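A.B. asks: sequence plus predicted model, see below.
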Amino acid sequence: MMRKTFLAVLMVMALFYFVEAPRAQARNVKDIIKKVQKKYDDIKNFKASFEKIETFQLTGSQIVTSGKLFIKDGKKYRFETEDQLVISDGETVWTYNRLSNQLLIDRVRKNSGALLPRDILFKFPKTHYATLLGEDEMDGKKVYIVKLDSKEDAQGYFSSIKIWVQDDAWQIVKIEITDLNGNKSIFLLSQINTRATLSDDLFKFTATPDMDVVDMR
């Protein structure tokens, strides 16, 4: 469950970095990458609403989740859904399940195997190629579709990512991740605010006496 949550956070963090692929369409991809990077170069805070659609290859079933996500200084984040709350101040991660009233506390670990937000900044660009698949239209606006594929020697929890970049605004409005088992997660972003003023209190969590606390630090 925690890995799936980190995966959702990771999808949003994907908007901060791409890697260029040495292919025929690389020049177009390079232009898009540069414009997106320029857009987000000076972003310190990020706020958005989202809808996440998970499709499972084995059963064909779907799970739809909606919520909000806040990112500050590239490492602090807050991930809110109706059933779950995940908060990190960059050093500690609190994962609270509202249904079970259970709180998991852990350190942000470098080699835990979890898909942490910083992975998209340092690991992902080194292990994936980017290809421009084409253009589409979303909400009456042109978008570019960029696919990121794992290199042959890459290891991880997913095989590819597709990202929809809005023309002119150069913001990512949709992300699709396919994991190694063929399961897909689609992440639709809306109400994007890259100039949000976010309090540090958003990235702290205090347990109450009635919670079932599991401290793994």
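C.D. replies: Yep, it's here.
A.B. asks: only C-alpha atoms from now on, for both contacts and neighbour counts.
C.D. replies: Will do.
A.B. asks: what segments of the protein are helices?
C.D. replies: 2-13, 26-40, 117-122, 124-127 (DSSP state H).
A.B. asks: which helices and strands sit right next to the second one?
C.D. replies: What that stands for is helix 26-40. strand 128-138 (3 or more Cα pairs under 8 Å, 6 or more residues apart in numbering; DSSP states H and E).
A.B. asks: buried ones in the strand it packs on, by neighbour count?
C.D. replies: Residues of strand 128-138 classed as buried: H128, Y129, A130, T131, L132 (neighbour count, 16 or more other Cα atoms under 10 Å).
A.B. asks: which one among these gets closest to Q166?
C.D. replies: Nearest to Q166 out of these is L132 (Cα to Cα; 13.4 Å).
A.B. asks: for that closest one, which non-adjacent residue is spatially closest?
C.D. replies: Among residues not flanking L132 along the chain, V146 sits closest, at 4.6 Å (Cα to Cα, 6 or more residues apart in numbering).
A.B. asks: what about versus this one:
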Amino acid sequence: MTIARSISLVAAIILMTTATARAISPQDIIDNVQEKYESVTDATVLFVQSVSFKVSRAEQTSSGKLYFKKKNQYRIETDTRTVVTDGKTSWSYNPQNKQVIIDDFKEESHSMAPDKLLLTFPEDHYVSLVGEETLDGEDCYVLKLTPKDENSFTTGMKIWVNDDWVIKRVEVTDINGATTTYTIKKITFNTGIQASTFHFEAPPGTDEIDLR
């Protein structure tokens, strides 16, 4: 999984009642989520990621933690990998192999970094309100995003948004038929995350592969 796709948290993950009862439009929801995002300087997110593969029908589930600041600064920590970027340099560390790959930050066209998810994706996708669901005891709108570009890496996406305009879940299906779901378990905003969080110091004995 590439560094940009990992964000995928995560993505992501940072921000977006009853639709019929309140007669709200998909654009209203997007606008409210983006307004919420403008008030956020940083966020810390505990999440669960599950991946379902269409062909093998296998499923993988893991949990992790995301630290995020605007301008593409984020850190994702899971049991199997740590991905860090300060917006200029990216580090992808595999603790099992004791190896870190260092590269210039590249925002791929199919990445789901928070900035891209909230600001660019609504413009690049057709957005519809498909219903409402209760998620972890919270009423959520469910938005469906369909890419306008037929050659997009993703074929579809769903986003669950609560009454506080915070994104609670993101579900993405790609061209290979794999569906990745990120569910937010806890999120805190504006705690003053230190800049050093977005720089990776490799443990002693780590094999460094520098692609810059």
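C.D. replies: Yes, it's here. As the structure is a prediction and not an experimental result, all values here were calculated from the model.
A.B. asks: quick one on the thing from earlier: so what corresponds to the residue nearest to L132 of structure 1 in structure 2?
C.D. replies: V146 of structure 1 maps onto L143 of structure 2 when the alignment is built from TM-score structural alignment.
A.B. asks: surely its match touches Q27?
C.D. replies: No. Between L143 of structure 2 and Q27 there is no contact under Cα atoms under 8 Å: 10.1 Å.
A.B. asks: these two - which one has more neighbours?
C.D. replies: Ranked by neighbour count (other Cα atoms under 10 Å), L143 of structure 2 and Q27 place L143 first, with 21 against 13.
A.B. asks: could you check the distance from that one over to V40 of structure 2?
C.D. replies: Distance of L143 of structure 2 to V40 of structure 2, given as Cα to Cα, to the nearest Å: 22 Å.
A.B. asks: ditto for P204 of structure 2
C.D. replies: Counting by Cα to Cα, the gap from P204 of structure 2 to V40 of structure 2 is 35 Å.
A.B. asks: try I13 of structure 2
C.D. replies: Remark: distance between I13 of structure 2 and V40 of structure 2 (Cα to Cα) = 13 Å.
A.B. asks: who's more crowded, those two?
C.D. replies: The residue with more neighbours, out of I13 of structure 2 and V40, is I13; 31 against 17, by other Cα under 10 Å.
A.B. asks: quick one: contacts for the nearest residue to that one once chain neighbours are set aside?
C.D. replies: Nearest residue to I13 of structure 2 in three dimensions, chain neighbours excluded: I167, at 5.9 Å (Cα to Cα, 6+ apart). Counting by Cα atoms under 8 Å, 6 or more residues apart in numbering, I167 of structure 2 touches I13, I14, L15, M16, V33, I159, W160, V161, I184.
A.B. asks: what range in structure 2 matches stretch 191-204 of structure 1?
C.D. replies: Using TM-score structural alignment, stretch 191-204 of structure 1 pairs with 186-199 in structure 2.
A.B. asks: identify each buried residue in that stretch, please.
C.D. replies: Of the residues in stretch 186-199 of structure 2, those buried (16+ other Cα under 10 Å) are I187, F189, I193, T197, F198, H199.
A.B. asks: right, and the last one touches T85 too?
C.D. replies: What it means is H199 of structure 2. Yes. Look at H199 of structure 2 against T85 with Cα under 8 Å: they come within range, at 6.6 Å.
A.B. asks: number of nearby residues for Q60 of structure 2?
C.D. replies: 10.
A.B. asks: enumerate every residue touching it.
C.D. replies: Contacts of Q60 of structure 2 (Cα under 8 Å, 6+ apart): S50, V51, S52.
A.B. asks: distance of the corresponding residue of structure 1 for it from K184 of structure 1?
C.D. replies: Alignment note (TM-score structural alignment): Q60 of structure 2 maps to I63 of structure 1. I63 of structure 1 is 11 Å from K184 of structure 1, where distance means Cα to Cα.
A.B. asks: now for those two: what residues contact both?
C.D. replies: Contacts common to I63 of structure 1 and K184, judged by Cα under 8 Å, 6+ apart, are E54, T55.
A.B. asks: show me what E137 of structure 1 aligns to in structure 2.
C.D. replies: Using TM-score structural alignment, E137 of structure 1 pairs with T134 in structure 2.
A.B. asks: its match: what's it in contact with?
C.D. replies: Counted by Cα under 8 Å, 6+ apart, T134 of structure 2 has contacts C140.
A.B. asks: what's the answer for H110 of structure 2, then?
C.D. replies: By Cα under 8 Å, 6+ apart, the contact list for H110 of structure 2 reads R5, S152, F153, T154.
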